[in-house]
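Engineer: need a structure here:
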Amino acid sequence: MQVTTSGGTSTIKAHGLIFTAAAGAPTESAFVYPTRYTAGAIEVAIRDPRAVAAAAPVLASLATGEGSSLQVRQSGLADRGSAASGTELGLPALRYTYDAADKRFELDTTAPGVAGWPASLDYDPATSAAGKSFTLEGPGGLQVELKLSGTPAANDVITLADNKGGVADNRNAALLGALQTDKLMFGSGGQATATLNNAYAQLVAKVGSKTREVQAGERTQTSLLQQAKASRDAVSGVNLDEEAANLVRFQQSYQAAAKVMGVAQRLFDEMLAIAR
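Structural biologist: I've put the predicted structure just below:
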């Protein structure tokens, strides 16, 4: 919460809300509940299932020859670059043909719109058959991810294109569903160690444990406070019964002292009378 005063006007900023009071205005108080109705306001933003982006934005296809075991393990979009969200990527058809002698995929540079994209992708089956990832960056900062595995044959072709129709493609939806089991939280040494469910369970356990700890501490401090009050009252507190008994005792002592003084006065008078 931030409080500022300028020209006799006070401004309070709390949780994105602003309260302003002029000088001399009646004193008022306000309670801010930033998340009180959050759960009740949750609703589905998209009601038409056709509007769900279930398909991946990039489509990779293979044309392989005899004896080839080449596979596309993964393809997708790494960065839209300057392409605005909700618009087409403008990805041209990138056609890479495998050159077995040079052990690399060569880009078909005669295709339209491919200028600025990597001209070749080095791929040696002896070291990359288990899987090799590529990040292809083109004009405007557009980046495409590609992961290959297996042993390609000569003239195998990989084609990357904009997946405009997205027909019979649920890769994006599958990746979304896999979030519940993917390790995304609590990085250790640059590696995530827990799923979202694990992180939520740990958070609930931590809050419960801390709440229990605070409750036990509150009971302990309450007991110590009561003991301190008892010790203080034992030293400086007033016991009404004891004070009443003391008043009676002091009253009787005063009365006894008064009688002694009375007797002494009478003896003194008698002595003066005898002397006369």
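
Engineer: contacts, neighbours, all on C-alpha from now
Structural biologist: Will do.

Engineer: what are the ranges of the helices in the stretch 151-276 of the chain?
Structural biologist: When secondary structure is read from DSSP state H, counting those that start in this stretch, the stretch 151-276 of the chain shows helices at 171-177, 196-236, 240-275.

Engineer: and of those, who's closest to residue 5?
Structural biologist: helix 196-236 (36.9 Å; CA to CA).

Engineer: Any idea which of the helices of the stretch 151-276 of the chain gets closest to residue 10?
Structural biologist: Residue 10 lies closest to helix 196-236 among the helices of the stretch 151-276 of the chain, at 36.0 Å (CA to CA).

Engineer: For the comparison step, fold the sequence that follows:
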Amino acid sequence: MEAVNQGLRRARAGSSNEATLLDERDRLIDRISATLPVEISFDARGAVTLSAAANGDLLISGGTVAGLSTYAGADGRIGFTITPGGALVPSSGTLAGFAQGADHIAGQMEALDALALRFANEINGWNQSGLDANGNPGGALLSGSTASALAALALTANDVAAGDGSASNGNALSLANLRGANGIEAGWAALVSQQAQQAASARAQDTAASTRRDGAFAARDAVSEVDLDREAAELLRFQQAYEAAARTVQVARETMQSILDIF
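Structural biologist: Have a look, this model is predicted:
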């Protein structure tokens, strides 16, 4: 973008070079503004100054181009900084989408880890409350406190505490009590349902945003009063006029050559 600014400051007013640079400037502004919200201003030559709408830090101004950095936390959440400047929290655009997506994934991972820990505690607590085949209190069946670390311990069938004080399978029958409206299965179903709802909401928002974008483009084209059909017809007319002029010059050259050949 700054190279375009420098070219605009040197370009002759009204030249084709200036028009090309202005088109390139607008294309780059559209690309940058799709990434993060920006404040835009122009000088007398059309050179642009961009600043972040979130905090006002300059991005491009008078030969200075700021750097944008991304960092990631241990939980996978990401953030952005402007140098020189400070922290950047974009409210919309591609960067905001990345940050929101990372936040959502981190939140879902935390919920999944909490569910895995609860599952391990309940299964281990159930086995430890019973008696194994040797009449001893049962031990833990699972190790780990996160979804990625959860693992079954190496045990034999005799180590499973299926019995209790009343029957050899009394504790096994009580395993069904872990299921229910507030059980692990219900928690997993709720987590999957929440994810599905959020995915559907994101798709709906994308559709609505695309409609607004298309409407904005149509409104901009209406303001510019550029009729593409008319411009195409004019282009065809100029092309035909050029071909006619070129043919006239060719005939004149051939006629002159014929005259010269007489002598």
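
Engineer: Quick TM-score on the pair, please.
Structural biologist: TM-score of the superposed chains, computed with TM-score structural alignment, normalised by the length of structure 2, equals 0.28; 104 aligned residues with a CA RMSD of 4.7 Å.

Engineer: picking that back up, of all the helices of the stretch 151-276 of structure 1, which one is nearest residue 158 of structure 1?
Structural biologist: Using CA to CA, the helices of the stretch 151-276 of structure 1 put helix 171-177 closest to residue 158 of structure 1, at 18.4 Å.

Engineer: Now do the buried residues in the closest one.
Structural biologist: Burial within helix 171-177 of structure 1, assessed by neighbour count using 16 or more other CA atoms under 10 Å, is assigned to 171, 172.

Engineer: which strands and helices sit next to it?
Structural biologist: Applying 3 or more CA pairs under 8 Å, 6 or more residues apart in numbering; DSSP states H and E, one finds that helix 171-177 of structure 1 makes contact with no other helix or strand.

Engineer: circling back to that earlier point, can you tell me which of the helices of the stretch 151-276 of structure 1 is most buried?
Structural biologist: helix 171-177 (a mean of 14; mean count of other CA atoms under 10 Å).

Engineer: Save the helices of the stretch 151-276 of structure 1 as TSV, and put in distance to residue 58 of structure 1 too.
Structural biologist: As requested, the helices of the stretch 151-276 of structure 1 are exported to TSV (distance: least, CA to CA, whole Å):
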stretch	distance to residue 58 of structure 1
helix 171-177	10
helix 196-236	27
helix 240-275	89
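
Engineer: what's the closest of the ones you listed to residue 107 of structure 1?
Structural biologist: helix 171-177 (25.6 Å).

Engineer: hang on, the earlier thing: can you say which of the helices of the stretch 151-276 of structure 1 is nearest to residue 62 of structure 1?
Structural biologist: Smallest distance to residue 62 of structure 1 across the helices of the stretch 151-276 of structure 1 (CA to CA): 16.9 Å, for helix 171-177.

Engineer: that older thread, can you say which of the helices of the stretch 151-276 of structure 1 is nearest to residue 146 of structure 1?
Structural biologist: helix 171-177 (14.0 Å).

Engineer: out of the helices of the stretch 151-276 of structure 1, which comes closest to residue 60 of structure 1?
Structural biologist: Per CA to CA, nearest to residue 60 of structure 1 of the helices of the stretch 151-276 of structure 1: helix 171-177, 11.9 Å.

Engineer: Minimum distance to residue 20 of structure 1: which of the helices of the stretch 151-276 of structure 1 has it?
Structural biologist: Using CA to CA, the nearest of the helices of the stretch 151-276 of structure 1 to residue 20 of structure 1 is helix 196-236, at 35.5 Å.

Engineer: Quick one: list the elements packing against that closest one.
Structural biologist: Secondary elements touching helix 196-236 of structure 1 (3+ CA pairs under 8 Å, 6+ apart): none.

Engineer: ok, for residue 135 of structure 1, nearest residue in space, not its chain neighbours?
Structural biologist: Nearest non-adjacent residue to residue 135 of structure 1, counting by CA to CA, 6 or more residues apart in numbering: residue 145, 4.6 Å away.

Engineer: Please look at the one you found and residue 160 and confirm they touch.
Structural biologist: No: using CA atoms under 8 Å, residue 145 of structure 1 makes no contact with residue 160, being 10.1 Å away.

Engineer: neighbour count winner among these two?
Structural biologist: Of the pair residue 145 of structure 1 and residue 160, residue 160 is the one with more neighbours under other CA atoms under 10 Å, namely 20 against 16.

Engineer: how close does that one get to residue 99 of structure 1?
Structural biologist: Residue 160 of structure 1 sits 18 Å away from residue 99 of structure 1, taking CA to CA, to the nearest Å as the criterion.

Engineer: Counting by contacts, list what the longest strand along structure 1 packs against.
Structural biologist: Taking DSSP state E as the assignment, the strand of structure 1 that covers the most residues is strand 71-79. Secondary-structure packing of strand 71-79 of structure 1 (3+ CA pairs under 8 Å, 6+ apart): strand 58-63, strand 143-149.

Engineer: buried sites along it?
Structural biologist: The neighbour-count check on strand 71-79 of structure 1 (16+ other CA under 10 Å) flags 71, 72, 75, 76, 77 as buried.

Engineer: Look up how far residue 20 of structure 1 lies from the first one.
Structural biologist: Pointing back at residue 71 of structure 1 there. Residue 71 of structure 1 sits 64 Å away from residue 20 of structure 1, going by CA to CA.

Engineer: try the last one
Structural biologist: Applying CA to CA, one obtains 47 Å for the distance of residue 77 of structure 1 from residue 20 of structure 1.

Engineer: do the same with the second one
Structural biologist: Computed as CA to CA, the residue 72 of structure 1 to residue 20 of structure 1 distance reads 60 Å.
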